[in-house]
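[1] turn this into a model:
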Amino acid sequence: MVKNTHMSARGPSQRQLRVGELIRRTLSDVLNRGDIHDPDLNRMSITVGEVRTSPDLKVATAFVLPLGGHGAQDALDALRRNRHELRRAVSKQLTLKFAPEIRYVIDETFDRMDETRRLLSEDKVRRDVETPDEDNA
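    Predicted coordinates for the structure are as follows:
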């Protein structure tokens, strides 16, 4: 029997999902409390939408977006500039063997949802969705 050793082929494990959610909540709390000594970062309201971890749990990718989506690049720069302090603050509250390296990227989920809504509201698409299929008539 050949065993599939690549977790990505099957998706994240339960442990990856659990740890990702724990990091997401902890990072959100740290940012909301203003625990980081950077006035620029503390002035921003940043949403952490999701955190995905690598199979070995040593790297976590945080998908973030500032409130309203404005100033996304400034928020990303501030998070990256304070990545070491954020890593320490998050790892203090976690009971993991290793403190994961946290990488930050802009969460584009909301943009994709808006684009999907826009496409579904087009007349051509609405007509196709609302018209009964001729094969079933």
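
[2] from here on, contacts and neighbour counts on C-alpha atoms
    Will do.

[3] list the buried residues of stretch 8-28.
    Residues of stretch 8-28 classed as buried: 16-17, 19-28 (neighbour count, 16 or more other C-alpha atoms under 10 Å).

[4] out of those, which are inside helices?
    Judged by DSSP state H, the subset of those located in helices is 16-17, 19-28.

[5] of the residues you listed, just say which sits nearest to Leu79.
    Leu27 (11.0 Å; C-alpha to C-alpha).

[6] and this one, so I can compare the two:
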Amino acid sequence: MAKNRSHSSEGPSQRQLRVGELIRRTLADVLARGDIHDPDLNRFSITVGEVRTSPDLKVATAYVVPLGGKGQEDVLELLNRNRSELRRAVSKNLTLKFSPELRFRLDDTFDRMDDTRRMFAQDAVRRDVES
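    As a prediction, the model looks like this:
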């Protein structure tokens, strides 16, 4: 018998994780190959760090960052401008009933890792950790 997954605190289901990773790889490939007919978008090298899907798999949020971190707002604008073409390109490689709506957010994972490293490098924190 299937468990009732109505509690959002349990996190994403295996299917959500699997589909999110498939979308992430496909989107990264599409962007790397320059399959989108927008020269402004194709001049950026974009890393797709993670894709999270809604429980019904109809919305996929891609967390992206341009290589080197420069032009983040421009990249978001270009991705949103080309959202429908990206959706079609990604859906060609998916075997889902619905092609998910793509949403784009800046991936701040690297910034948070840098902040954590800086925090652990502080003398007071290092002293507390060592004791």
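
[7] quick revisit: and of the buried residues of stretch 8-28 of the first structure, the nearest to Ala62 of the first structure?
    Closest to Ala62 of the first structure, out of all of those and judged by C-alpha to C-alpha, is Arg24, at 7.3 Å.

[8] roughly how far apart are that closest one and Val90 of the first structure?
    Going from Arg24 of the first structure to Val90 of the first structure by C-alpha to C-alpha, to the nearest Å gives 9 Å.

[9] can you pull the contacts of Ala60 of the second structure?
    Residues near Ala60 of the second structure by C-alpha atoms under 8 Å, 6 or more residues apart in numbering: 20, 51-54, 100-103.

[10] out of the residues you listed, which end up buried?
    Listed as buried from the contacts of Ala60 of the second structure are 20, 51-53, 100-103; burial here means 16+ other C-alpha under 10 Å.

[11] in helices, which of those fall?
    Gly20.

[12] which of the buried ones among the contacts of Ala60 of the second structure fall in strands?
    Of the positions in these, 51-53, 101-103 sit in strands, assigned by DSSP state E.

[13] how about the helices in the first structure?
    Under DSSP H, the first structure gives helices at 14-33, 39-43, 72-81, 83-93, 109-121, 123-130.

[14] reformat those as CSV; add distance to Pro66 of the first structure.
    Below are the helices of the first structure laid out as CSV (distance: least, C-alpha to C-alpha, whole Å):
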stretch, distance to Pro66 of the first structure
helix 14-33, 11
helix 39-43, 10
helix 72-81, 6
helix 83-93, 16
helix 109-121, 12
helix 123-130, 32
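
[15] who wins for proximity to Thr61 of the first structure among the ones you listed?
    Nearest to Thr61 of the first structure, of all these, is helix 14-33, at 8.7 Å by C-alpha to C-alpha.

[16] now do the closest one: distance to the chain's middle.
    Put simply, helix 14-33 of the first structure sits 10 Å off its chain's centre (C-alpha atoms, centre = their mean, to the nearest Å).

[17] which residue packs closest to Leu22 of the second structure, ignoring adjacent ones?
    Spatial nearest neighbour of Leu22 of the second structure, excluding adjacent residues (C-alpha to C-alpha, 6 or more residues apart in numbering): Leu94 at 7.9 Å.
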